[in-house]
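>>> need a 3D model of the sequence below.
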Amino acid sequence: MEDLRKEFPVLSKYIYLNTASSGLISKSLVSWRQSHDIALHKDASVFRDLHKEHIKSIRRTAGRFFGAAENEIALLPNYSFGLNTLLEGLPKSNKVLLLNKDYPSINWPFEQRGFQLCYTDIDENLENNILQAVAEHQPDVFAFSIVQYLNGIKLDFDFLKQLKAYHPNLLLVADGTQYLGTEVFNFSESPIDVLGASCYKWLLAGYGNGVFMIKTEAQSKIHPSTIGFNSADAVFGNRDEIPFMKHFEPGHQDTLNYGSLEQAILNLEAIGMEDVSEKIATLSKKAKLRFTELGLLEDAVVKRSKHSNIFNIKGDSALFQKLKEQKIICSERDKGIRVSFHFYNTEADLETLCKILS
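Below you'll find the model as predicted:
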């Protein structure tokens, strides 16, 4: 992993604990992006004529990496685009369970459209809170972040499997932006019906690309109205025969940004997602232990047996400025300071942070 740090020049200048805000772009990805644009610059439409096969290749690569069938995955600019498209195809009579203080791009689209809404809290008893809310309100849809952006609380996948087993008609709609790229994941084997993500964070793919996955059996519950010429593969006669996921791809597809996602996935596969997962999990466990010893975490995080690689530590703006002066890059979030760890971070990064905090 140490050699991989050379792929990210920013690590020679800073202790970068801010992937939860913005992932790094590798030297190899920058090189590929330059080659792509030079080819477009030199050959214009001759180069662009190849884009359909390129997009198919990208979609296949993403589907393989995330364990989704080709008819279950779409390439789109970001998670918000996908969710808003999805919600235009959901009956407004649906009752939806949301989490209080979840990421606004999850809750706001539902709230904006007048669905019947119910809420439960994010705390150390998150899974029990959800069970009670489902029993009380009988929602049709449960929409949530797999990992919370403010404090890193992560929903237990075993719990989600149990929830789906007991409530098979409950549509599980998940945001994986703070999750995908942190551990091995297989969509087809998961209990989640709909999963989307922007890919500029843990997947290290840069901005302007995302994925949206919807299981075949869940597609019958959704009737998206979004459409464009690309949805029909630029064939006039295909308007009434558009495949379901193509409703999420109505316009021109950008081979630079989506190609960046493919290259980022290939890079992660070359490293080995099992190794990435293990490195992140090991460092995150040590971080939780050290932060707990220093009394820096909220009770809701300390009391949970499992946690993600994102932490919100106690601290004010003065401490945040001090960390910046010490070239530690993180973010102010809610009432604390958010730090996050990827495979390119080290125990030395953690210990340097803890030395300042203590």
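>>> only C-alpha atoms for contact and neighbour calcs from this point on.
Will do.
>>> distance of I329 from R64?
Per Cα to Cα, to the nearest Å, I329 is found 33 Å from R64.
>>> of those two, who's got more company?
The residue with more neighbours, out of I329 and R64, is I329; 19 against 15, by other Cα atoms under 10 Å.
>>> what's the closest non-adjacent residue to that one?
With sequence-adjacent residues excluded and distances taken as Cα to Cα, 6 or more residues apart in numbering, I329 is closest to Y16, at 5.0 Å.
>>> would you confirm that the one you found contacts Q326?
No - in terms of Cα atoms under 8 Å, Y16 does not count as a neighbour of Q326; the distance is 11.3 Å.
>>> between the two, which one's more packed in?
Y16 (22 against 14).
>>> helix, strand, or coil at the nearest residue to I73 once chain neighbours are set aside?
Nearest residue to I73, sequence neighbours excluded (Cα to Cα, 6+ apart): M213, at 4.4 Å. Following DSSP: H, G, I helix; E, B strand; the rest coil, the label given to M213 is strand.
>>> would you do the same for the sequence below? I want to compare the two.
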Amino acid sequence: MEKIRKEFPVLRKGIYANTAVYGLLYDSLLEWRQEHDLDFLIDGSDMREQSLKVISDTRSTVGRFFNCKRENVALVSNFSSGLNILLEGLSATKKVLLVKNDYPSLNWSFENRDFEVSYIEQTTDLEERIKEKITTQKIDVLALSLVQWLDGFAIDLDFLKELKKENPNLIIMVDGTQFCGSTSFDFDNSGIDVLGASAYKWLLAGYGNGFMLFSNQVKNEFTINNIGFNAADGDFDKKNDIRFAKKFEPGHLSSLIFGSLKYSIDFFERIGMDKITARNRKLGEKAKSEFEKLGLLTDEIVNRKQHSTIFNIKADSVVFQKLKDNDVFCAQRGDGVRLSFHFYNTEAEIDAIVKILKTDR
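Just a heads-up that it's a prediction; the model follows:
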């Protein structure tokens, strides 16, 4: 991984424990983006066919990477935009279950409409309590983040798969922004009906690109009125024959922005998602163990068998400033300091952070 770390100039400035805010730009992606714009500068409209191919290839790449049928992939500028388009097509009679304090763009999108919304507290036994609520309250839609933005709480993916088997009519919708790119994932065998994600965090693709993945069931549950010439591939005859996922792409898409997503996925595949998954699992286990020893994690997180690589440690603004003064990139979230680690981090960096934290005890 040391060779790969050299791709990321920011790592020479300090310890980057802030991927949950923004995934790093890297040298080879920047080179690709510059070459793309240079081609556009020189060729102008002659770039059109090449640009269309980039968009098409990006859709195929996203589908392959997450094992989702190509025709069920929508390319969107970000998760929030895609979700709002989708919810305009969902019947307001649906009963929705949300997790309290989940990402605002997720919860607000439901709360701002006429759905019957109920909530569940994030607790160590969250999965068991979700199952109970769905049974007793006859929930139609479960919507939650696969990894919680505030503290890295990770939902059990096997639980979602079993939940869908037991409740085939339940619509499971997830925000994958703090998850996608951190570990291998098989959408078509996950039991999830809708996964939306912005790609500027763990997929390292820069701002302005994201995607929505849909199960085959979804098109029967939503009525999407979004439309545009691009959705019909610029063909007048296709106005009334636009597939479900393409309705999320009414206007032209940027080959620079979405080509960056394709480039990053290709970059991840060159490294190997098995290696990235294993690396992040090791980093997560290391960080959890060390922060637990210092008493910096809540019991809710400590008692979970599985966790992500995002941690919200018990720390005030003084500790936050101390970390910043020691060139640690991190963020204040809620009542603590959030630290997040990706495959370009090292166990030695976690040790260095622990050493800094111990000086304040």
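>>> which residues in the stretch 201-350 of the second structure form helices?
Secondary structure of the stretch 201-350 of the second structure, counting by DSSP state H, counting those that start in this stretch: helices at 255-271, 273-293, 299-302, 317-325, 347-358.
>>> any idea what N238 of the first structure aligns with in the second structure?
Correspondence of N238 of the first structure to the second structure, assessed by TM-score structural alignment: K238.
>>> can you give me the buried ones in the host helix or strand of L86 of the second structure?
Element membership for L86 of the second structure, per DSSP states H and E: helix 79-87. Neighbour counts over helix 79-87 of the second structure (16 or more other Cα atoms under 10 Å) mark 79-83, 85-87 as buried.
>>> kindly report the same for stretch 162-170 of the first structure.
Within stretch 162-170 of the first structure, the residues scored as buried using 16+ other Cα under 10 Å are 163-164, 170.
>>> R129 of the second structure belongs to a strand?
No - counting by three-state DSSP, R129 of the second structure is not part of a strand but helix.
>>> quick one: residues contacting it.
I120 (Cα atoms under 8 Å, 6 or more residues apart in numbering).
>>> for it, give its distance to Y119 of the second structure.
11 Å.
>>> K324 of the second structure against C330, yeah?
Yes - at 7.5 Å, K324 of the second structure counts as touching C330 under the criterion of Cα under 8 Å.
>>> for the stretch 51-200 of the second structure, just list every one of the strands.
For the stretch 51-200 of the second structure, applying DSSP state E, counting those that start in this stretch gives strands covering 73-76, 95-99, 116-120, 141-145, 171-175, 194-198.
>>> mean deviation, the shortest one versus the first structure?
Once fitted to the first structure, strand 73-76 of the second structure is off its aligned match by 0.7 Å on average (mean Cα distance after the TM-score superposition for the first structure).
>>> can you get me a residue count around Y103 of the second structure?
Going by other Cα under 10 Å, the residues that sit close to Y103 of the second structure add up to 16.
>>> about what we covered before: a markdown table for the buried residues of stretch 162-170 of the first structure, including distance to S35 of the first structure?
A markdown table is the format used below for those (distance: Cα to Cα, whole Å):
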| residue | distance to S35 of the first structure |
| --- | --- |
| L163 | 47 |
| K164 | 45 |
| L170 | 46 |
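>>> give the contact list for the residue nearest to I73 of the first structure.
M213 of the first structure touches 68, 72-74, 193-196, counting by Cα under 8 Å, 6+ apart.
>>> from E7 of the first structure, how far off is it?
In terms of Cα to Cα, M213 of the first structure sits 30 Å off from E7 of the first structure.
>>> and if you look at T282 of the first structure?
In terms of Cα to Cα, T282 of the first structure sits 22 Å off from E7 of the first structure.
>>> what does T352 of the first structure give?
For T352 of the first structure, the distance to E7 of the first structure equals 22 Å [Cα to Cα].
>>> most centrally placed residue in the first structure?
Among the residues of the first structure, the one closest to the centroid is T177, at 1.3 Å (Cα atoms, centre = their mean).
>>> that residue - nearest residue in space that isn't next to it in sequence?
A197 (4.3 Å).
>>> which residue lines up with that neighbour in the second structure?
Using TM-score structural alignment, A197 of the first structure pairs with A197 in the second structure.
>>> I'd assumed N78 was in contact with its match.
Yes - A197 of the second structure lies in contact with N78 (Cα under 8 Å); the separation is 6.7 Å.
>>> any residues in contact with both of those two?
Counting by Cα under 8 Å, 6+ apart, the shared contacts of A197 of the second structure and N78 are 210-211.
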